[in-house]
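K.L.:
got a structure for you, letters missing:
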């Protein structure tokens, strides 16, 4: 995608270097800057601080962090030690472990001196595959948007509600739910996006609006609690959200607040689709509510907020009284019964084990 006319991806590596560069998402939308990750400690820090975020991008960043760890110490002991350290950076997004497991499997039996080179090859491949996968997801999902446009007699734009940020900066390029919107928009389908602010980190207000505005997609920012009201009044045609983990039974874990949108959509007969790559499916889990570890994040994400002051400086201000007790679960789980369908690079599936196995029969 382009920023001020320049094409970017969220993470890249000069083939002559063993470091990687990422877009620093903590500075958006007020400043666009990049950050070079020099070693595994930098990669872990970037994942923890959400310099990089979004399940697919976390996975690719973790793979490069693993490669840098093996560059510096390719010993047998570090093969597992580095894996564990990186995997602990963010517990909820399954893509991180998925990418690390692929890389470890391909380098474990190599001679130590050969591991780093092979690790960079795998990380580069995962990066390229993410771009290809998300492009395919976009095409699959855009068909759903077109069907709604046709069903409405091509009389008005398709109103889409989304939650959190699922665009190109959450992946390597394109994105998942936002990738669908970009493809529909680029294909000439009139769309309008309701963008949830997505408290407490405001990824919708800061990142999704920035992305959509840069791409020229019509959108309106709304507070997190407005979605149900809009659905009651017929102003939402479809909900498109991403996921950090989807169980084999179709339960979807996504940014906190997603479950409430799904409940409102069900009550108002609005189709609710979860958009994800196959790498986000956890085939070892069935009950998302009972089994998925939900990350509890820092209290200051809730008690404080960052923004631009009148003099143009970026400031952080307190919202709640000092000493206020805070609960800050970062994700929730939407049960499969509330999900209309799962949009993947292979097609659209029913939110069930049978539906997913219809697209991924090799997992049976």
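P.N.:
In hand now; what should we look at? In this text the structure is predicted, and so the values were computed from the model without any measurement. Residues are numbered from 1 along each chain as shown.
K.L.:
contacts, neighbours, all on C-alpha from now
P.N.:
Fine.
K.L.:
nearest spatial neighbour of residue 332, chain-adjacent residues omitted?
P.N.:
residue 256 (4.9 Å; CA to CA, 6 or more residues apart in numbering).
K.L.:
need the contact list for residue 48.
P.N.:
89, 90 (CA atoms under 8 Å, 6 or more residues apart in numbering).
K.L.:
check residue 134 too.
P.N.:
If you count contacts by CA under 8 Å, 6+ apart, then residue 134 has 173, 174, 175, 176, 179, 277, 345 around it.
K.L.:
ok, structure two:
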């Protein structure tokens, strides 16, 4: 992923990888309106907190001062704080300054991912490490490299990675579709694991650390991330395995006191009762589909950002 940007500004428009088409094909979307961008965000063509931040910043440029469009963009996905954070940083600026500010957010994200990768790799002790992760936290979730998977890439480049155990991440299989795709391109050894097997494998002692990303980190250190993270945190605590969150400073939300104050997006039944358009449950089946969960801060070993290590 080092040579492919997930999202960028090209000739007056946003270009982004359509993540719904992976791993079958690598398709680039060209976004020229805010409505197109909101639709792409809601159907997860672009996803991952840092990438959503860049998308929000560039979307303000597309809005050209349309405050109603900016407000709709800001609210497109409520849990990930980076989207609203980036929109607020760029909104209100004149067009030329808005574009410069948005491109600075893009460039800062690239630099932050490099720094997080190095800081996270330095934090972990030992060689030939076996890492467990959930969802997708690589370059697809950012602009390049990634957060938690950026640490994995740095470990791999240093010759310290034995294997990645990637959870499939139901219901939309971001781990199966996206993380394994990135790991394969990286040349990193990996195996795919069903979500419910994660805590059991931790209990067996075959994992050296759990690395996850974050969509919002509350002021007290509670972490909202892809649903399934909390179960891994419980399993890691019982097994004595470090549970490490890797996320940029922009994900730390001082305005949210605790995890109880984080709005958790429910994406409806369709994603649960079918897989890629094929029904897996009887017609009319109802479902609960929280896209995220909250891991209490006392289960978090460390939070790694581009500038510090926080130990909640």
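P.N.:
Thanks, I have it. Computed from a prediction, not measured in an experiment: that's the story for all the values here.
K.L.:
for the contacts of residue 134 of the first structure, which one is nearest residue 70 of the first structure?
P.N.:
Comparing the contacts of residue 134 of the first structure against residue 70 of the first structure with CA to CA places residue 173 closest, at 26.3 Å.
K.L.:
rewinding a little: ranking the contacts of residue 134 of the first structure by neighbours, who comes first?
P.N.:
Neighbour tally across the contacts of residue 134 of the first structure (other CA atoms under 10 Å): the maximum, 35 neighbours, falls on residue 176.
K.L.:
need the counterpart of that one in the second structure.
P.N.:
Using TM-score structural alignment, the equivalent of residue 176 of the first structure in the second structure is residue 147.
K.L.:
swap in residue 160 of the first structure?
P.N.:
Checking TM-score structural alignment: residue 160 of the first structure goes with residue 131.
K.L.:
surely its match is in contact with residue 206?
P.N.:
No. Using CA atoms under 8 Å, residue 131 of the second structure is not in contact with residue 206, being 9.2 Å away.
K.L.:
give me the more crowded residue out of the two.
P.N.:
residue 131 (20 against 15).
K.L.:
where does the more buried one sit: helix, strand or coil?
P.N.:
strand (DSSP: H, G, I helix; E, B strand; the rest coil).
K.L.:
enumerate every residue touching it.
P.N.:
Contacts of residue 131 of the second structure by CA under 8 Å, 6+ apart are 152, 161, 163, 164, 165, 207, 208, 209, 210, 211.
K.L.:
hey, where'd the strands end up in the stretch 1-150 of the first structure?
P.N.:
Using DSSP state E, counting those that start in this stretch, the strands found in the stretch 1-150 of the first structure span residues 2-3, 6-7, 11-12, 20-23, 34-37.
K.L.:
which part of the first structure lines up with the lengthiest strand in the second structure?
P.N.:
Longest strand of the second structure, by residue count under DSSP state E: strand 161-167. Mapping strand 161-167 of the second structure onto the first structure (TM-score structural alignment) gives residues 190-196.
K.L.:
picking up where we left off before, can you tell me the closest non-neighbouring residue to the match of residue 160 of the first structure?
P.N.:
Nearest one to residue 131 of the second structure, counting by CA to CA, 6+ apart, is residue 164 at 4.8 Å.
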